[in-house]
Every structure is written in C-alpha cells, then in structure tokens.
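Colleague: Coordinates only, no sequence provided:
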C-alpha cells in the first residue's frame, strides 16, 4: 500500500485571508501551535489532532476516515460523535480553518503550515545544483530543519509522517551543508551538518558531511577530532574493537566504499 505523502503544494498562494490582516499559521515542527492575528489559539486535544491530520493530508479526508484514525478506540458512530465535537469546539474559527463538506474535510487554503513550507525547502535543496544562489541558501537557512514533527505525539496514524519528515530533513541538512561548502559559507555548512549529526548520532552520512565541512574550511584538526570521537562512540555503543586505529580504519573503509561505487564512510 502506498504510504501517504506530505502536502507539497505551495501554501502561500492562498486566496483571501478569512481572518483579516493576520494569516493563520499552523506550527507542527517541535510541537503544536496555531497562531491567529499574532495570538496562540487555545485548542482541545481533539481539535489539535484533527487540524494536524488535515495539515498532513493532501486530499480531502472523508469524515469517517478522520474519525477512525483519530478515535480508533471508539466504535464507528461514537468516533463520528467525537469528530463532530472536535469541529464544534473550534468555535467561530472553524469556517476559516476547515473547509467542511457533508462527507469530507479539508484544511483551509488560507492557512500556512510550517511543515509544508519546510518540506518544499527540502525539495528545493535536494533538487538544486552545487552552485545554488545566495537567495536560495538564505531561504534554506531561515527554514526550520532542526525540529521533528510533533515529537511529543505518539499517535499511530502520525508515525509514517514523522518518519517521512525525519528522513527528508536529514537528507536536506546533509545536502545543504554541501551547497553551503561550495558557496564557501563554511560556518553555516558546519552548522547544517552538526544539526544532522545531533538528529541522528549514528548516521554515517551526517558524519561524512560534518567532516567534509570541517576540512573545507581548513580545520583538519576539528575533522580529525570528530572522527576520533565518532569512532569512540561506535566502539562503546556497537562493541567495535577499541584497539583499532580510528583514522586508519575509517580511511580504509572510506577508500573501500568509494572503490565499490559508494560515497565512502567518513573522510
């Protein structure tokens, strides 16, 4: 079965803002927050989960599907009752937040969603050439690529979206570090690679990106120190032989990886 994908359409081409001057913004990275006219809207858990689900689905969601996903522990009619309650508790804002048809629901096109915009930025970074423009690089640096998607939520329906976003942002951070290195924005390149390493301390490609960023700015000592530190982590956590020389071992593994057509290991 094909897994759902994040909504990639441009959320900024919306029609008139139905809230007036302030465009509603829905934040899902790092935690849930709905901001309208500069104020954070207090919402119940059911309403928050419903908005999050609609924000992560591209097509309209049948009401029965939304009810079954969000209230999976309830029988069919009871789940639909819970859904109607979540809609009701949105209050006067409901019409501006959700396009509600008799059988399906869709997030309003006037809402800007941070993860949609961040996903588009990742797509642009991954699809750009090594000589990305300064404007594109600044846009990527301004984007939130540090936070996970609703990290404190453990809903079963959400897991595929959390996994998709995590992989997307890690690949984008590594690619962004390479683009920044090519543009000689060395400090920012190191920061992007560090963000990937901190997100997944065991991810080989993230450590590759950081080592290359250090080397490109002329800090070979930092690159070597990082290799040794990473090697120590692998030895302690994965039980590798501590007697091995990290530089020689990783260098040999890197050469073998490149010889076999891969990207190597670290160096």
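Modeller: Thanks, I have the structure now. This structure is a prediction, so every number in the text was calculated from the model and none was measured. Residues are numbered from 1 along each chain as shown.

Colleague: make it CA atoms for all contacts and neighbour counts henceforth
Modeller: Will do.

Colleague: can you map out the strands along the stretch 151-267 of the chain?
Modeller: Under the criterion DSSP state E, counting those that start in this stretch, the stretch 151-267 of the chain contains no strands.

Colleague: Going by residue numbers, what spans are helices in it?
Modeller: 159-182, 186-199, 204-216, 220-238, 246-259 (DSSP state H, counting those that start in this stretch).

Colleague: Out of those, which one sits most buried?
Modeller: helix 204-216 (a mean of 23; mean count of other Cα atoms under 10 Å).

Colleague: Show me what it packs onto, helices and strands only.
Modeller: The helices and strands touching helix 204-216, judged by 3 or more Cα pairs under 8 Å, 6 or more residues apart in numbering; DSSP states H and E, are helix 159-182, helix 186-199, helix 220-238.

Colleague: and the helices of the stretch 151-267 of the chain as CSV, adding distance to residue 68?
Modeller: Shown next, in CSV, are the helices of the stretch 151-267 of the chain (distance: least, Cα to Cα, whole Å):
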stretch, distance to residue 68
helix 159-182, 16
helix 186-199, 32
helix 204-216, 38
helix 220-238, 41
helix 246-259, 47
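
Colleague: want to compare, so here's the second one:
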C-alpha cells in the first residue's frame, strides 16, 4: 500500500486533506504542522519555545510532546521525528509551493489565482506567524508586479491590469503597483483611466499620510494634467 498523499493549505486558512478527504485537526497540532511547513526541519527545543513562548521550558516541552503524540496517532506518516528534529514528510504537498515553485508547475493563470486568493493563515496572531504573513505579503506583491511587468512587455495590457489590480488589493498605496497601473492605462491610451487612478491615489495619500504622491508617479501623468 502506497504512502498517503497529504495536501496542506495555509493560504486563506489552515486545512489538511489526506487522499482527497479533509481532516479535523486540533489547534495545537495545526500550529506545529504550520510551523514545520513554513520553517522546515527544526529541533524540538526550538519548536517548543516558538509555539509556547509564555510557558516554562518544561511546560513548553510537555505541550510539544502532546502535540507530537496526537499527530503520530491521528495523522500517521505526516511527520518524521529523527534525532530530536521534526519535519513534515516528503508526501506533504504545500499550497505555497504552487506559487513559488514556478518551474514545477502551475500555469500562469493558476498562479495568478493563487497569488490573489488570500492571506497566509488569516486570524493567527502568534509573533512568528505575523512575521511569516508579512514576508508572504511582500513576496506576493513582488510576484504580482513581476507578472504585470512581463505581461505589459508582451503587449498583454489586460493581463497586466489583472495582475496589478491584484497587487493593489494587497496594498492599495504600494508605490510600484501605482506606477504600473498608470503605465498600463497609458499603454492602452486610456487617459481617463490613468487620470482617475492618479486622482484616487492622490486622495488616498493625502487622507492617510498627509503627503503628495512621489514625483516619479506624478511625472507619468503630468502631460495629461496640463490638458485636463
């Protein structure tokens, strides 16, 4: 009998499937599995301190032992425990891999859908998770902006527009995404769309930061402002 095929989802929420069937997993086990998925193989003392930072060393180690025991009993084959290090099995497929491992696989359409789909572990507020969420956010923005740049260079303004709008949903005032949106509109000769986006950006910057847009963004639109 072959090994189980595990599918772990962290984008948009924690979910685990085994051979196509969703499983109910306790929060303590979820947190340990998520840490291993995001951080890779780790020694047990590190994981105990990471996951139970407000507990004594003895209490944290005990909580980790309980989580390991529950996983080994309820989810056999999901995790390895060798030489004091824990690691997810090679048969665990992580949804994040579908975004970053572009050589392995998904079409650009599927990758766009994944990048736009949602946040990493929404509703989780552990310090280590907040850090991973912020890193994921930065990487999503960079990936979407790269996709927009590539589409624009290929003359696919529609694809570029979709990617840059997905980036702006993550960060509505991200400077490079603002520039890209204006460039896409201008490449299509959509002056009305460019002016509307520029004025929306300007209003948001004033309302949120009391500041004007950077000069390079304003420079893109200045010829239109003269004639508007």
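Modeller: Structure received. Model, not experiment: these values are computed from the prediction.

Colleague: and residue 99 of the first structure, which of the three is it?
Modeller: strand (DSSP: H, G, I helix; E, B strand; the rest coil).

Colleague: just to revisit the earlier point, which one of the helices and strands packed on helix 204-216 of the first structure lies nearest to residue 254 of the first structure?
Modeller: Between residue 254 of the first structure and those, the tightest spacing by Cα to Cα is seen for helix 220-238, at 12.1 Å.

Colleague: which bit of the second structure covers the closest one?
Modeller: Under TM-score structural alignment, the match for helix 220-238 of the first structure in the second structure covers residues 191-209.

Colleague: ok, back up a step: residue 39 of the first structure is nearest to which of the helices of the stretch 151-267 of the first structure?
Modeller: helix 159-182 (26.5 Å).

Colleague: how close does the most centrally placed residue in the first structure sit to residue 118 of the first structure?
Modeller: In the first structure, the centroid-proximal residue (Cα atoms, centre = their mean) is residue 165; its distance is 3.8 Å. Distance, residue 165 of the first structure to residue 118 of the first structure, using Cα to Cα, to the nearest Å: 9 Å.

Colleague: And for residue 236 of the first structure?
Modeller: 35 Å.

Colleague: just to revisit the earlier point, and the residue nearest to the centre of the first structure, what pairs with it in the second structure?
Modeller: Checking TM-score structural alignment: residue 165 of the first structure goes with residue 136.

Colleague: shouldn't that match be in contact with residue 122?
Modeller: No. The criterion here is Cα atoms under 8 Å, and residue 136 of the second structure misses it with residue 122 at 11.9 Å.

Colleague: quick revisit: tabulate the helices and strands packed on helix 204-216 of the first structure (CSV), appending distance to residue 54 of the first structure.
Modeller: Shown next, in CSV, are those (distance: least, Cα to Cα, whole Å):
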stretch, distance to residue 54 of the first structure
helix 159-182, 12
helix 186-199, 26
helix 220-238, 40
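
Colleague: residues contacting the counterpart of residue 96 of the first structure in the second structure?
Modeller: Counting by TM-score structural alignment, residue 96 of the first structure lines up with residue 77 in the second structure. Contact partners of residue 77 of the second structure, counting by Cα atoms under 8 Å, 6 or more residues apart in numbering, are 3, 4, 89.

Colleague: if I've got this straight, residue 77 of the second structure is in a helix?
Modeller: No. Counting by three-state DSSP, residue 77 of the second structure is located in no helix; its state is coil.

Colleague: so stretch 69-78 of the first structure aligns onto which residues of the second structure?
Modeller: Using TM-score structural alignment, the residues of the second structure aligned to stretch 69-78 of the first structure are 50-59.

Colleague: circling back to that earlier point, setting aside sequence neighbours, what's the nearest residue to the residue nearest to the centre of the first structure?
Modeller: residue 149 (6.8 Å; Cα to Cα, 6 or more residues apart in numbering).

Colleague: I appreciate the help and will end here.
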